[in-house]
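Engineer: only the shape, not the letters, is given here:
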């Protein structure tokens, strides 16, 4: 005799045609959008800064640079999440839980961005740089966890092979590694050198992309 399902127990999976699927995606997209919007509060020029271009740029360029960097980071991870969800057939409760954990650190980015812009040229820049690097690394790691969860729980429309999964993980590994590497560089050498380490992504990004494509056997 079939067991009657518990009406008060939520399902563990949400198909694309269920409202819970859309609500989960709406919450994820809204959090990314709000975090990107809140970056503007990290820009707080004084009345004197508006007096001349030289004063404005001299005082505000660190905050503007931090704003641009964080807006790019949030946009890139939103786009990565958008591309991931586009190839999923269903969501699981574990996927949603991991996504919420990732969003906690996405929502923290305006806070660490403000610290990065405020103390970029001072001696206290060590704390701000370490906190920001750790923040971005955690967003990146949890974003990668979503890919692994999707694979292990067979959420994809077309399930990738293990080789394709490993290739994608290779492609995703450079960002958290570079930001984590910048933490000891910041502490042992200087915040300026730590932030300069982030420029390695312009080299590691194309390299890991090529390696992952070769490993997966795709052109």
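Structural biologist: Received, thanks. Just so we're clear, the structure is a prediction, and the values are computed from it rather than from any experiment. Numbering: from 1, shown residues only.
Engineer: please count neighbours and contacts with C-alpha atoms only from this point.
Structural biologist: Fine.
Engineer: which residues touch the helix or strand that contains residue 211?
Structural biologist: Using DSSP states H and E, residue 211 falls within helix 201-216. Under the criterion C-alpha atoms under 8 Å, 6 or more residues apart in numbering, residues 163-164, 167-168, 170-175, 178, 219 lie in contact with helix 201-216.
Engineer: now with 7 Å?
Structural biologist: Outside helix 201-216, the residues that touch it by C-alpha atoms under 7 Å, 6 or more residues apart in numbering are 163-164, 167-168, 170-171, 174-175, 178, 219.
Engineer: next: stretch 89-109.
Structural biologist: Residues outside stretch 89-109 that contact it (C-alpha under 7 Å, 6+ apart): 12-16, 21, 31-32, 35, 135, 138-139, 142-143, 146, 149-150, 155-157.
Engineer: excluding its backbone neighbours, what's nearest residue 64?
Structural biologist: residue 43 (7.1 Å; C-alpha to C-alpha, 6 or more residues apart in numbering).
Engineer: what distance do you get for that neighbour to residue 73?
Structural biologist: 17 Å (C-alpha to C-alpha, to the nearest Å).
Engineer: sorry, back to before: please identify the buried residues of the helix holding residue 211?
Structural biologist: Residues 201, 204, 208-210, 212-213, 216 are the ones in helix 201-216 that count as buried (16 or more other C-alpha atoms under 10 Å).
Engineer: and here's the other structure:
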């Protein structure tokens, strides 16, 4: 029965060396690329008089829009690289995993919309656009994590990881959404700019969390070597 269950579950399974898997990965790559391209729609062409001086150009609001473009470009690029890395850890894709991977892809496209709220000078200092942007980014990160965890539970990992290693990996993956989720009440009840600055903590927390995870995973191996 177990063998039949596994066979039935993998009826729509596409291994990494199949054309279906290649098409699936190419589709997701294209979605992330399209999402990045959409960001330029948030940068308005300045009026001719804005080109008369740097101060006039700064007052036109274009620099703020370009900063928003650069921020979201970086965010989407990071999510794309993470999706590529997760795909490489899988032996293939089945129907459920593919469907779940469409969720972060859709949310990534939405980043172009929420970027407008935090980069338009007319709304950049408001709390709601900052909160929506933070929620958008947090949901993308969580959706990617859910997709991989479901794939892992369905036996799709190329090299299966142990429970402890997966638990540490899961904790590491939750750092980014946690930072953005915590910034939402900060934006709504304290100051939107303070919430935006709180995102910068990921510059330190991200690498630090990854390093601590690798050290924790390496510790049992060192203990085993020493005991031998």
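Structural biologist: On my side now, so go ahead. Please read all numbers here as calculations on a predicted model, not as lab measurements.
Engineer: aligned counterpart of residue 106 of structure 2 in structure 1, please.
Structural biologist: When structure 1 is aligned by TM-score structural alignment, residue 106 of structure 2 is paired with residue 104.
Engineer: which strand or helix spans its match?
Structural biologist: helix 93-118.
Engineer: now that helix on structure 2. Mean distance?
Structural biologist: When structure 2 is overlaid, helix 93-118 of structure 1 sits 0.8 Å from its aligned residues on average, using mean C-alpha distance after the TM-score superposition for structure 1.
Engineer: now do that helix: distance to the chain's middle.
Structural biologist: 8 Å (C-alpha atoms, centre = their mean, to the nearest Å).
Engineer: ditto for stretch 33-49 of structure 2
Structural biologist: On C-alpha atoms, centre = their mean, the centre of stretch 33-49 of structure 2 falls 22 Å from that of its chain.
Engineer: and the closest residue to residue 12 of structure 2 other than its chain neighbours, how many residues sit next to it?
Structural biologist: Nearest residue to residue 12 of structure 2 in three dimensions, chain neighbours excluded: residue 94, at 5.6 Å (C-alpha to C-alpha, 6+ apart). Other residues near residue 94 of structure 2 come to 18 when the count uses other C-alpha atoms under 10 Å.
Engineer: trace residue 94 of structure 2 over to structure 1, please.
Structural biologist: Match for residue 94 of structure 2 (TM-score structural alignment): residue 92.
Engineer: ok so, going back, so the residue nearest to residue 64 of structure 1 is in contact with residue 63, correct?
Structural biologist: Yes. Under the criterion of C-alpha atoms under 7 Å, residue 43 of structure 1 makes contact with residue 63 at 6.1 Å.
Engineer: which of the two has more neighbours?
Structural biologist: Taking other C-alpha under 10 Å, residue 43 of structure 1 and residue 63 do not tie; residue 63 has more neighbours (25 against 19).
Engineer: what residue of structure 2 takes the place of the more buried one?
Structural biologist: In structure 2, the residue matched to residue 63 of structure 1 (TM-score structural alignment) is residue 65.
Engineer: for residue 55 of structure 2, see how far away its match is.
Structural biologist: Noted for residue 65 of structure 2: a distance of 15 Å to residue 55 of structure 2, by C-alpha to C-alpha.
Engineer: please apply the same query to residue 28 of structure 2.
Structural biologist: The separation that residue 28 of structure 2 has from residue 55 of structure 2, given C-alpha to C-alpha, amounts to 41 Å.
Engineer: please identify which of the two sits among more neighbours.
Structural biologist: Shown here are residue 28 of structure 2 and residue 55; by other C-alpha under 10 Å, residue 28 has more neighbours (19 against 10).
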